[in-house]
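Colleague: show me how the following folds:
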Amino acid sequence: MWQRFSQNRKSEVDVEVDENGIIIDEADDDDEEDLSEMLSNYEFEASTEHQPTRFEDLIFEDDDHEITYGRRIARYLTEHGYTWYNPRAANDPDHCGNEHQEETKNGEEGNIDNTLTQSERNLLVEKRGPSLDSAWAYFEHIALPRKLCGNAQYGENVNSYKADPGETMLATELYSYWTTPEDQLGDFGIGIGIYFLSMRIFSCICFIAGLLYIPLIHYYRSDDYSKGPHPNRDSWVLRGSAICTHTMWVPCPTCVEDKDKFDQNRLAIGILETDGDDDGNEVYFALRNLCGGNNWEQGLNHLGVTLFMCVSIFVLSWLLHKGELKFDEDNLTASDFSIRVTDPPEDATDPDEWEQYFSEHFGARVVYCTIAMNNEKLIDALAKRRTIAQAIIHILPADLKGEKNAILDDDEELETVAASLVAESPPTPFWKKCLQPLGLFQDAVMLKDKFEEINGEIEELLKVKYKATNVFVTFEYENEQRTVLSSLSVGKLWSFFNVAGKCDFPFRGVHVLHAEEAAEPEAVRWIHGLDSTLVRRVSQFLVTIIPLVGLLFFCGYIVAKVREQSVFWSGMMISIFNSIIPIAVRAINGLEIHDNEGYAQASLYFKITIFRWANTALLTTFLAEFTDTVSDEALINSLLAVFIAEIFTSPLIQLLDPVNHLKRHLKAPRAMNQIAMNNCFTGTFYNIAERYTNMTKIIFLCSWYGVIFPAGYFFGALSLVVQYYADKFCLLKTWHVQPRIGDEISVLGRLYFFPVVLVVMSVVGSYYWAGFPFDNLCSDNMESTIAVGTYMLQFKNETSSTFNWTSLDEGNEAIYDYKYCNQYFLGEFPAIGTEYERASADNGWMSDDQYTMSKYYGWGSIAVLVLVLLHYLQFIVKLGRSLFYGSWTDSGEKDSGERYSDQGSISCFVPQKKHRSFEYPLIACDIDLIEKKHISWSDPVKPYSTYSLVRDAKHVQKLAKEQGREVDESNIVFAPIKHWPPSNKKKKKKSKSKKKLKAVVE
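Modeller: You can find the predicted model right below:
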């Protein structure tokens, strides 16, 4: 890759590299340090003569063995001139042979000659048209994650294999699906690493639980439980479930009083058929389940699995906590060296003042200081100005489109072009003007007016006195960060009310600071997030719960209607809602304000988890009639449909990714320009919170229905394994690179949601155990006196059938009359007490073994619930204590002893705004005095200054001054950021060897 880049770009250093892109030239200490500094600070803005104008001019010549299979297919079809695939295949700029050589001046084949002027180069690029291979290169080098090749960071410590998006200074390659170990997935963030670790452990837990349930599965499969043959009972999948097909109609004379409490298919009026007499005796018959009751052996089996799950989740939580520390120790990031001050004085906008405070009071060496401001309206207005400028460029006439990059970079030229467009544009038809408020048919006049209006708005916003809202400070060593956090840890009440006497190191002698460990720089939400209050965030969270409840009721209504037609397809409908409703939940969650991506994902995780748990388990249970719990073609069949969707349907759709494949192979080749083509290659955007909820949903489902469908644990283990490998493939090959997030979701899961799984398994299991045989019938302890004969059964739904009543059961014993009795305890807690006493009486439905085990289960569920409540109580106590005492504690992570300045792939806190109209973030601060290697992304073609909003603001101020208006250039409107490099990293006097260094860096 370095050699390919050398055709287009040269730096001021000359080094020797091997075939893998590793620098191998020997140098003395001074030269090595200067070389390392030049490499780290390198930015693509040397001169127009050597400036690449297109992304493909840098890296489109990736070897076939280095690229994705999709790009290989696209190359093959384009090179062979298949215009049905790529309409430009006949004259594709990257695969058209020598057709374009005549258009260059003394240039090499397939490349743009560096002797051309910028205007000539732009015109030539425009004439050649967009490059499909360039768009694929954008996909592989910007959208997809890449890792460094070997020790690619010369003279620096490699602590993470993951490369920054757009990295061209160092040799990189795509992650391998087959050889990337799980430990390396932590490079994507602690949250990603813990997610895959959790799935692997949970799949093992579910598989072992399934093995432990084999005695109960064998019992359900045997004739001791159900003798009734049925096609579904013969299925190997359902034979291990509690489906009961061994039933019998029994007389229930008193059921006429409780007929509304029975399902329409389980209660009927029986009319005795007699010869010559249509008016036979009428009596109510109810359908009784004859499946064997659960004995103490099966009870102990379930109790043993419950204990195993309790121990396993406890061990899992411990392992995940250790995993969090391991992933954090293996990957040094800015968060390990940085703190965030959430309540600085509003006028504390001088980074030097903060550096002096930390060095004098704590002896800490500050490397970076970034002060966030409440300038969201200004940043939004500057971003809007950029979008308007882009819209003006899109309507340029053909003869000027080759100059669009130069026009965008020159604000004065942009205004001149806009004015000329207005003068030359024809009148806009009335019908188009009517649609312009909707953003359609925007002409030059409208865009020029918008541009002038936004300039005026920005001019006014530049006069506002902005306040400091947060301060991010990065130290040279990890132990300095921990010392500061420990020393500034005070009660939240004292920092809120600024009680200086409670703090040993007040800022300016009077301000009590609240400091915490900073999130990762790329995870910080700089715009509309950092200045929000706790009350505002909590109120927004509660408000967004309301539409979530509405969505749940809507889904319940639709599933209920589908269930009336097919139980199986109602299960499929549940899975469909589990896939599409999170899209709406993400939109709802977007209404909340969070200061970093980790907390936003945690909030999303909470909402989607609640929805999927309710939609998958609660909805399935409450929509089904209690007496259908073990009926064929009822509850368990819908569970099977959910598991099938989780194992096959959802992962298959995820892997096929039809929408994005159509965009890359159908829409992209027909795009009108390179930007539109690149937008088809942004990759699939995903939420790690949604992936977490898939995992917890499966665990919750297995635990909820473990008693009646123990084989579900095998299905759960299989679905987790499939999800593990499907998500790993998508993470490395199709998903767009996301900000690195911390352990917020993992902590929320292991501390709050996993204990709920234990409660569900113990409490719901006790209810199911007490509810056998799920027919709401109890013996009246009186032999039936109903006349023997053939009865016509008439059901509530006006259907009818006949059966022969013999008054004797299969053992030739007299059949008793039955009566209605409530076996459904799910609405009561605990499932012990008076109902159990009635159930165990002579006329009850429970055997002695079932009664004894149910009683143990009832008290056991109470014990588990109490333990979990105590677990939650300790967090409430901890929260209360934090109001008066410092709450910071050392996580136990080992101190690496490494210096921040020695880390090559580590970021600093650079305020920026992400906008869907731009491929890269817009920088909202002055970065002239910081090391560019500490910015978490890079554009291989354009310099960082292209994305700086500071430049836009300066132009607006310049225009105001030219028009005679006052401008306060001393007003601090952007986030101040300053870098203090270590003394031994400062630039030294150039040596002779450095003066003659002239090499290719790629």
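
Colleague: all contacts plus neighbour counts: C-alpha atoms, from now on.
Modeller: Noted.

Colleague: just the strands in the stretch 201-350 of the chain please.
Modeller: Listed in chain order, the strands of the stretch 201-350 of the chain (DSSP state E, counting those that start in this stretch) span 247-251, 267-272, 282-289, 338-341.

Colleague: please provide the structure for the following sequence as well, for comparison with the first:
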Amino acid sequence: VESKRPPVVSRRGIKTYQESPFLDDPFNDMTYGRRIALKLQNYSWYQPRGTHWDFNGLGLQSAWAHFEHSVLPRYISKALASRKNASVGLDDDDGDDWLYSPGQNKGSQERTGDLQRAEPGESESPTKLYSTLSTPLSQMGDFGLGVGLYFSSLRAIALISLVAGLINLPNILYFASDVYSANQPDVNFLLKGSALCTEQVWVPCPTCPIDKYENSRDRIAGTTTVTPDGELQTLMFAMKNTCDGATMNVGIVNLATLGFIMLATIALSAYQKRKVVEFDEQEQTAQDYSIEISNPPKDATEPEEWKKFFESRFGVHTTCCTVTIDNDLLVKALAERREVLHQIEEKIKEGAAANTLSLSEYAAKVEHRRGLIGYIKSRISPGIPELVDRLTVLNQKIQGLAQQNYRATKVFCTFETESMQRDIISEMKVGPMTAHMNSVHA
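Modeller: The predicted structure is shown next:
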């Protein structure tokens, strides 16, 4: 398909246009949807406008390129040659919005055989779409811990099922032999080797009531006879399987399979925990190095005390520590004061002093000159006098709130390595009841 390149509007709205670097992707590297769309874009019934882009310079080709490079996951391909125009120059005004590519994730470490996931819109390095068939299992963690753990567990369960089936192979061969049920004639191929029995005989069953066999009437029958006394008597018969399935060998194989499943379940739990750590280490975030203490002592509000505690008790290096306190009223008052100051700055003349004394003097002059119309307007939209009054009230409120003592609510500590974080979590782990009671003797 001939690539007709539509221009792309610059990100900052300047009337300059850039060429999309993603329109020359190899045809075989595109999704099937994009291939079909590019094939059909020459037909008017598919593209009624008859052109490949709209009046803004963005059209079908650019939309598919944006979808594949900014929405679908891609990885850095070291084997591909550098693509022309793959980077946005310093003089290009940052490029268009959807071509903007932030720097690569510095935390991700590329190891031999691993794929390094590209950032959305990556244009400085050649990228390729993840393959649905050949993407290694070790890379599934790039799509989230849950996705990686799901496919790892799926593979482990498939292996467990295969081994359990091999252990059951003697039973399968026995059930499919002529010794058990004469090679199971007229049985579906998928049911061959199961415990399905095809050899049955009718036997007397005087204690079998018909009303208890409503769902299997084909396995019970009756006939009427005459007793020596001349009375009618109904004789019940039931269909009985003659296959010998309860043998010692069958029981031993079943017990062996059950024992293997129990051991495999325990091993699967350990395997999942190991994969969680492995996938977690591949994706480096601040959470991997940090802990959260949700029930700290109320008076432990100094970060330096927490830093000294962890370093002296566990011998670790605490990179940073943050203590949150319940000063919601103070924060709200500060935010409101900032908003009031912003409104005052918009109303006063540029270059005018914004200190408390100057604002009070300016507010007094405005209020003194205010007429009836100005007074009515101030009731609808606060003017300088009202804003200055509110600012004075907020300043006094903040001074009072700042003198209060606040209790600690949560503590966040970040350590130098992940192993330090895991060791501290392991050492400080307590039961839920102890944590709820905040017992210091646990």
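
Colleague: so which of the strands of the stretch 201-350 of the first structure gets nearest Leu551 of the first structure?
Modeller: strand 267-272 (34.5 Å; CA to CA).

Colleague: hmm, Ala156 of the second structure is touching Leu268, no?
Modeller: Yes: contact criterion CA atoms under 8 Å: Ala156 of the second structure and Leu268 qualify, at 7.1 Å.

Colleague: mean neighbour count for the strands of the stretch 201-350 of the first structure - can I get that in TSV?
Modeller: Below are the strands of the stretch 201-350 of the first structure laid out as TSV (neighbours: other CA atoms under 10 Å):
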stretch	mean neighbour count
strand 247-251	20
strand 267-272	24
strand 282-289	22
strand 338-341	24
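
Colleague: and those strands as TSV, adding distance to Leu619 of the first structure?
Modeller: Output for the strands of the stretch 201-350 of the first structure, formatted as TSV (distance: least, CA to CA, whole Å):
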stretch	distance to Leu619 of the first structure
strand 247-251	27
strand 267-272	25
strand 282-289	24
strand 338-341	43
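
Colleague: which residues of the second structure does stretch 726-741 of the first structure align to?
Modeller: Counting by TM-score structural alignment, stretch 726-741 of the first structure lines up with no residues of the second structure.

Colleague: nope, stretch 688-696 of the first structure is what I was after
Modeller: So stretch 688-696 of the first structure is aligned with nothing, judged by TM-score structural alignment.

Colleague: name the residues that touch that stretch?
Modeller: 191-192, 195, 199, 582, 601-602, 604-605, 608-609, 612, 720, 745 (CA atoms under 8 Å, 6 or more residues apart in numbering).

Colleague: can you find the partner of Tyr76 of the first structure in the second structure?
Modeller: By TM-score structural alignment, Tyr76 of the first structure lines up with Lys39.

Colleague: to Trp178 of the first structure, which of the strands of the stretch 201-350 of the first structure lies closest?
Modeller: strand 338-341 (35.0 Å).

Colleague: just the buried positions in the following helix or strand past the closest one, please.
Modeller: As assigned by DSSP states H and E, the chain's next helix or strand after strand 338-341 of the first structure is helix 351-362. For helix 351-362 of the first structure, a neighbour-count test (16 or more other CA atoms under 10 Å) marks Pro351, Trp354, Glu355, Tyr357, Phe358 as buried.

Colleague: other SSEs contacting helix 351-362 of the first structure?
Modeller: Under the contact criterion of 3 or more CA pairs under 8 Å, 6 or more residues apart in numbering; DSSP states H and E, helix 351-362 of the first structure touches strand 366-373, helix 478-487.

Colleague: would you mind finding the most buried of those?
Modeller: Of all those, strand 366-373 carries the top mean neighbour count, a mean of 25, counting by mean count of other CA atoms under 10 Å.

Colleague: roughly how far apart are the spatially most central residue of the second structure and Phe151 of the second structure?
Modeller: Taking CA atoms, centre = their mean, the centroid of the second structure lies closest to Gly144, which sits 5.1 Å from it. For Gly144 of the second structure, the distance to Phe151 of the second structure equals 11 Å [CA to CA, to the nearest Å].

Colleague: do Thr207 of the second structure as well
Modeller: Using CA to CA, Thr207 of the second structure is found at 53 Å from Phe151 of the second structure.

Colleague: who's more crowded, the two?
Modeller: Neighbour totals were compared for Thr207 of the second structure and Phe151, and Phe151 leads with 15 against 9 (other CA atoms under 10 Å).

Colleague: and the more buried one, what pairs with it in the first structure?
Modeller: The alignment partner of Phe151 of the second structure in the first structure, by TM-score structural alignment, is Phe196.
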